[in-house]
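Asker: how does the following fold in three dimensions:
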Amino acid sequence: MRRRLLMTWRVGLIILVLELAIYTLIGYLNLGNHNLVWETFNENAYTIADVDSKIPYAQNINRHARQVGINAQVIASLIQAESSFQPRAQSTAGAYGLMQITPGTWQQINQESKVCVGRHPGECSLECYYNEELNISIGTLYLSQLLNKYQGNMVLALAAYNAGPGAVDKYGGIPPYEETITYTKRVIDNWYELSHYPLPSSIFSLTQWENVHKLIGWCFIATILGLLWVARGLYRYHHSWRWG
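Answerer: Just a heads-up that it's a prediction; the model follows:
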């Protein structure tokens, strides 16, 4: 039994070192993959390309995307991440509709663009927020403003759409918020899927790379726990931490 435990201990140490090496390698590959995927995404964000007619609200998405010179597939990818194309979606943060726009942002964009002028008396209401065409129009105009603010960097514009431009300005890039990081990856993954654009030098999407990295990390933790169990058994045999 003692010999078996010692053998398990040595094999476990080898596995631990290998897992650490793989985890580090995957981390570097993941970072490089992010840069390639984001660069390709940014380069194509302004390419005029309509979404397929099978996509919900395709006509409205294509029209408003063309008006501001944004790839319609980006707008559709954002809507998919924000509301899953549910026009009456409402978040706990008080955002409404297909593109999950807050009343404050809606009022700001509406005052500048006059989207709702002549449609109803007084202030905009929930019926405005839930109106598919109005929501897509306001949301697309807002994303266009963010793109101009960040000099055409669509990744930063998406991060600002989720976390607010103040957070992006504060950190000088994507804020270190788990929700914003996950959101940005999801929109970009959606875009690659909708556009059928090949992932550059990679067989995995951003989310898949992240999942592989996390899986190796959990294996690393499991190996450490296994080694602790073996060490406990060896200590019982020797009544000491010297096992020679």
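Asker: can we go C-alpha only for contacts and neighbour counts from here?
Answerer: OK.
Asker: mind listing what's buried in stretch 78-98?
Answerer: Within stretch 78-98, the residues scored as buried using 16 or more other CA atoms under 10 Å are 78-83, 85-90, 95-98.
Asker: who's in contact with it?
Answerer: Residues from elsewhere that reach stretch 78-98 (CA atoms under 8 Å, 6 or more residues apart in numbering): 56, 99-103, 129-132, 135-136, 183, 186-187, 190.
Asker: for stretch 52-65, same thing?
Answerer: Identification of contacts with stretch 52-65 by CA under 8 Å, 6+ apart yields 50, 51, 71, 72, 75, 76, 85, 132, 133, 136, 137, 140.
Asker: quick one: terminal-to-terminal distance for that stretch?
Answerer: Separation of the first and last residues of stretch 52-65 by CA to CA, to the nearest Å is 13 Å.
Asker: for stretch 86-99, same thing?
Answerer: In stretch 86-99, first residue to last residue: 9 Å (CA to CA).
Asker: now swap in stretch 155-169 and tell me
Answerer: Across stretch 155-169, the terminal residues are separated by 13 Å (CA to CA).
Asker: one more: stretch 149-159?
Answerer: Stretch 149-159 has an end-to-end distance of 12 Å (criterion: CA to CA).
Asker: quick revisit: max pairwise distance over the contacts of stretch 78-98: which two?
Answerer: Across the contacts of stretch 78-98, the longest distance by CA to CA is 26.2 Å; it joins 103 and 190.
Asker: alongside the first, I'd like the structure of this one:
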Amino acid sequence: MNPVEHVISTRQAEFERAFEAAKQSSTTFETKLNERLNATTEQKTTSIQTVTDAELNRAREVYEALINQADTTSTTVPNTTAETTATETKPTTESTNWNNYQIKPISAENEGKYSELIKTAAAKYDVPEALIKRVIQVESNFNPSVVSSAGATGLMQLMYGSNRTDPATNIDLGTKQLAGYIKKYDGDLKLALAAYNAGPGNVSKYGGVPPFKETQNYLTKIIE
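Answerer: Take a look at the predicted model:
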């Protein structure tokens, strides 16, 4: 197989994986949307709500991102192997003034759990270990098998990607996503955490931290 055929074959496989993930996310989104609509219809007789605003919005954000990813992958095929060797840009949080934020500690029972994986991800994406630990504490209480009602999975509650229950994969991808949001919002940790919880679309829509009670409580659980 010549280099061009190899690249085309690789990209085709990537597209197929992205498309399959998009289909799965679409099913999750539609299911949760129907649940929410049904809950709204039945609100006169019950106060139980199975899906929160933040969960529904997070599912929608991920669904749209996967569709966009699939569209981009399907239309972009490099002409040479040189284009496939570009290194991934490492999100930087150097502009973040961590002194402005007090990250709350994790419970003593979780100290030491996944410490090496957390240390590796922290160094790789330039995110404090304490922040990664606290996010894991709030998201899953260090239980890699947790699955939310919206389909978020694992230690850092990822909405998409393969091997999400694998601690190493989950911590790496979760930290990468968090670092990307920190960079996107120029070091504003509140906005980065709000985007991680409710999706960047809602941060943009409301011009700051969304007025969702779940998201606001999420921030107070992680930083002071």
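Asker: superposed, what's their TM-score?
Answerer: In this superposition the chains share a TM-score of 0.51, using TM-score structural alignment, normalised by the length of structure 2; 124 aligned residues with a CA RMSD of 2.5 Å.
Asker: narrow the contacts of stretch 78-98 of structure 1 to those in helices?
Answerer: Among the contacts of stretch 78-98 of structure 1, the members found in helices (DSSP state H) are 103, 129, 130, 132, 135, 136, 183, 186, 187, 190.
Asker: just the element for the closest residue to the last one other than its chain neighbours, please.
Answerer: This means residue 190 of structure 1. Of all residues not flanking residue 190 of structure 1 in the chain, residue 77 sits nearest, at 5.1 Å (CA to CA, 6 or more residues apart in numbering). Under the criterion of DSSP states H and E, residue 77 of structure 1 resides in helix 72-83.
Asker: and that helix, how far from structure 2 on average?
Answerer: Comparison of helix 72-83 of structure 1 with structure 2 after fitting gives an average deviation of 0.4 Å (mean CA distance after the TM-score superposition for structure 1).
Asker: matching residues in structure 2 for that helix?
Answerer: The counterpart of helix 72-83 of structure 1 in structure 2, using TM-score structural alignment, spans residues 129-140.
Asker: now do the matching stretch: distance to the chain's middle.
Answerer: Between the centre of stretch 129-140 of structure 2 and the centre of its chain there are 13 Å (CA atoms, centre = their mean, to the nearest Å).
Asker: cool, stretch 35-42 of structure 1 as well?
Answerer: Distance of stretch 35-42 of structure 1 from its chain centroid, counting by CA atoms, centre = their mean, is 13 Å.
Asker: buried residues in it, which are they?
Answerer: 36, 37, 38, 40, 41, 42.
Asker: hang on, the earlier thing: list just the nearest of the ones in helices among the contacts of stretch 78-98 of structure 1 to residue 8 of structure 1.
Answerer: Nearest to residue 8 of structure 1 among these is residue 186, at 41.1 Å by CA to CA.
Asker: just give me the match in structure 2 for the closest one.
Answerer: Per TM-score structural alignment, residue 186 of structure 1 is aligned with residue 221.
Asker: can you check residue 154 of structure 1 too?
Answerer: So, by TM-score structural alignment, residue 154 of structure 1 is matched to residue 189.
Asker: hmm, back to that, dump the ones in helices among the contacts of stretch 78-98 of structure 1 to a markdown table, plus distance to residue 215 of structure 1.
Answerer: Listed next are these as a markdown table, based on distance: CA to CA, whole Å:
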| residue | distance to residue 215 of structure 1 |
| --- | --- |
| 103 | 40 |
| 129 | 40 |
| 130 | 40 |
| 132 | 40 |
| 135 | 39 |
| 136 | 38 |
| 183 | 20 |
| 186 | 19 |
| 187 | 22 |
| 190 | 22 |
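Asker: which single one of those is nearest to residue 210 of structure 1?
Answerer: Ranked by distance to residue 210 of structure 1 (CA to CA), these are led by residue 186 at 11.6 Å.
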